[in-house]
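Visitor: any chance you could fold what I've pasted below:
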Amino acid sequence: MTVTTLWYFIGALVVGGAERTLIDLANEVDHDEYDVTIWTIFSTNPLESELSPEVTVRSLTDAGRLENGVIAGVETPLAYVLAPIRFWLAVRREDPDIIQSFLFYGNVISRIAGLLCSATVITGVRSVPDSDPLARRLIDRVTMSLSDGIVSNSTAGREFVIDRGADRDDVSVVYNGRDIETYRTAEPAAVREELDLPAEATVVGTVGRLLERKGHYDLLDAWPEIGTEIPNAHLVFVGDGPERSGLERRAEELGCTETVHFLGTRQDVPALLNAMDLFAFPSHFEGLPGAVIEAMAAGLPIVATPVDGNSDLIEGYRSGLFVDVESPQQIAWATIRLDQNPDLAESLGSTAAERAAREFTIASMVDGFESVYRRVHEPAAEESVYS
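Guide: Model (predicted):
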């Protein structure tokens, strides 16, 4: 069997949806068929320890500065010039078979790299922004045709890149996947003991990077009303990010610091989910959020906004409740309703768990990506042989 050289390109292996998908994909892709290397712009890669020994990581600079779980800056802006040049030189020298990227900056670098070698270039779209700078839109449109294939993790993402100028036949949808059994069977974390909560407390939780677009401020603004109707309710934020200090200040302003808890980045997310009673995810825009798949796998009733990828995952009143974007009043209403209607909450959680196990596994995700590789790369390879 001929081994295909597969290079993945991403900024850094930090905690995030695209990064989590890449780790699982790189570990589970058929290593008898694919020789896998992950290229990162920065050498600050906390998730690297989770990779299989068969996966090589090569970093382009040491300039990244990690704060609150994300790359918050660089020691020198020159890194953003040197990193692409070093990658393009490596591409020119080593001529990999496939280059795949996931996010905007990596997409542009990978598309240009494809001009320097014979590699098949596969780029990605992970979310559909509610606004986009003009310069970014123009760069995306100008370079879009340099992609041999494009993978979106949601149907909304597919339509987004088609509107940007991509050929519909070049765009595939591959849903994110998770290790469903891990989330389904995890023993609940002792979060009540850890936070000194009463045994009867209702734990509402959310998992994800602390970014404004995730709707965490809306959830906090809903909390005083929720606390009035559910006196024993506690809100748990799992994850870190640039908005942590701002969210902590908002909790103080609202007078609810005693019932709002920030746990930061955790390695026991499956156990934490199984200790929650309800999951909230009021994002302003999304791709296909792995955090929601994880909550589904754990059988939690979910309150979410019906944006893009969320709508691919959840069916309203069947596997979750939808609320409008930036609507604390509706978040409060849905949360209170689920607490007061345990039969509804249990039904939504069970249906969500069944769908996660059926459609959003790592195996199905890897199968989807490998199908794209065969469809996009192999015809191109054959064409180069006979040309």
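Visitor: alpha carbons only for contacts and neighbour counts from here, please
Guide: OK.
Visitor: list the residues that contact Ser110.
Guide: By C-alpha atoms under 8 Å, 6 or more residues apart in numbering, Ser110 lies in contact with Phe9, Ile99, Gln100, Ser101, Val121, Thr123.
Visitor: now do the SS call for it.
Guide: Per DSSP: H, G, I helix; E, B strand; the rest coil, the local secondary structure of Ser110 is helix.
Visitor: distance of it from Pro96?
Guide: Going from Ser110 to Pro96 by C-alpha to C-alpha, to the nearest Å gives 12 Å.
Visitor: can you give the contact residues for the longest strand seen in the chain?
Guide: Assignment by DSSP state E gives strand 34-42 as the longest strand of the chain. Residues from elsewhere that reach strand 34-42 (C-alpha under 8 Å, 6+ apart): 3-13, 26, 54-64, 83.
Visitor: give me the buried positions along the helix or strand that that strand is followed by.
Guide: Downstream of strand 34-42, the next assigned helix or strand under DSSP states H and E is strand 56-61. Neighbour-count burial for strand 56-61, counted by 16 or more other C-alpha atoms under 10 Å, picks out Val57, Ser59, Leu60, Thr61.
Visitor: right, and Asn356 touches Met296 too?
Guide: One thing to correct before we go on: residue 356 is Ala, not Asn. Yes - here Ala356 reaches Met296: they are 6.0 Å apart, a contact under C-alpha atoms under 8 Å.
Visitor: Proceed likewise with the subsequent sequence, for comparison:
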Amino acid sequence: MKRVLHFQGRMGLGGAESFMMNLYRKIDRDNFQFDFLIYDDFKNVQDYHNEIKKLGGRIFVVANPKKNILKYLFQVNRLLRQEKFDIAHNEVYFGGGINLWLAKRNGIKKRIAHSHATEDGKSKNLMMNVLRRFLSHLLLTNATDFLAVSQEAGQNLFEGHSFEIVHNGIDLNLYKKQTFEKEEKRIELGIPLEAFVIGNIGRLEKQKNQKYLLNIFASLIKQKKDSYLLLIGEGSLRLELEQKIRDLGIEKNVRMLGERNDIPDLLAIMDVFVMPSLYEGLPMVGLEAQAAGLKLVLADTISKDTKVTENVCFISLNKTYEQWVESIMQHPYINNITDELQSYDVSYTANQMSKIYNRNDKEL
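Guide: Got it, this is the predicted structure:
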């Protein structure tokens, strides 16, 4: 059995973490076992911790490199020296080269760089650009395998190096089984049955751009008063977003639901899924929304590979809020499953990753 150490940073309900858990559930655990490295800042974010332990995985907590890089280097180096890992699988975008460098110097032969985003979200000043170049060099020279969730995600991080596309696998069956009643869920959330509902799922952080979405919704509600917005996720901007909701006077029509484990149910009560992120690789929630049969309106900063069904619209963040509203309100509010979406089933992804994990180094 091969043990795979995932450099993840945290194991909350984010897209990259949820993808890895989908993969973990489906992969042959007689042949592969997953362990996860997280930062001490997020040790109490334990959405998946119990399940990981039940599946046979371990969770290792180390210092956050943003706060104490020397302590991080010491702790990770000691971990890799003391424990036996066959594969290092890095999902950290900015600074992942450090992880793979440490893995190489500790004798781990297979070292995977996995890009989940189209940019790192850091500033573009001179110091950061120099650091970015150094970290990119570390990544490109210490990885043995290069994986990406989309073409844009791979091209941005790997700078001309060849890479493989590995789909953000989801369990399509979760969205096919209508084991819940749309009416019951709306009643539970205090939303009228005939209301128009748009939704967004993501961490409450700058990248996800929920402040912009609130402005869009404030414009929408002027035209369609029976509209409601679901914000699903948690993050450091929660208080700011709550204040903005009050300032816009839309608190009666916004539901901030925090992190949830009933995503298929919540998607089922939406009419349109809206995502104005500043950047994304290939967001798993976009696939989930399409699997649920929803129309999608996405910022054009999001990877075009996200569109695997017909009713997905991309719009510029430079457009007016009214233009966003026009796109959101345009019929139809349904979407159909396609063969391309079927290829994102996690069973396919698990088979693909098993082959990559088993691939002989001589074939690389």
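Visitor: ok so, going back, nearest to Leu115 of the first structure, of the contacts of Ser110 of the first structure?
Guide: Among the contacts of Ser110 of the first structure, Val121 lies closest to Leu115 of the first structure (C-alpha to C-alpha), at 9.6 Å.
Visitor: count the neighbours of Thr266 of the first structure for me.
Guide: Quick fix: residue 266 of the first structure is Arg, not Thr. With neighbours defined by other C-alpha atoms under 10 Å, the count for Arg266 of the first structure comes to 13.
Visitor: Thr228 of the first structure now?
Guide: For Thr228 of the first structure, the neighbour count with other C-alpha under 10 Å is 11.
Visitor: distance check, the aligned partner of it in the second structure against Tyr228 of the second structure.
Guide: Alignment note (TM-score structural alignment): Thr228 of the first structure maps to Lys222 of the second structure. With the distance defined as C-alpha to C-alpha, Lys222 of the second structure ends up 12 Å from Tyr228 of the second structure.
Visitor: ok, the equivalent of Gly149 of the first structure over in the second structure - contacts?
Guide: In the second structure, the residue matched to Gly149 of the first structure (TM-score structural alignment) is Asp145. Asp145 of the second structure is in contact with Lys110, Arg111, Ile112, Ala113, Phe163, Leu364, counting by C-alpha under 8 Å, 6+ apart.
Visitor: can you rerun that using 7 Å?
Guide: By C-alpha atoms under 7 Å, 6 or more residues apart in numbering, the contact list for Asp145 of the second structure reads Arg111, Ile112, Ala113.
Visitor: just the buried residues of those.
Guide: Buried residues within the contacts of Asp145 of the second structure, counting neighbours by 16+ other C-alpha under 10 Å: Arg111, Ile112, Ala113.
Visitor: now do the contacts for the residue mapped onto the second one from the first structure.
Guide: Per TM-score structural alignment, the equivalent position to Ile112 of the second structure in the first structure is Ile122. Going by C-alpha under 7 Å, 6+ apart, Ile122 of the first structure touches Ile99, Gln100, Ser101, Ser147, Asp148, Gly149, Ile150.
Visitor: hmm, try it at 10 Å
Guide: When contacts are counted by C-alpha atoms under 10 Å, 6 or more residues apart in numbering, Ile122 of the first structure touches 8, 98-102, 107, 110-111, 114, 146-151, 170-171, 372-373, 376-377.
Visitor: if anything else comes up later, I'll come back, but that's it for now.
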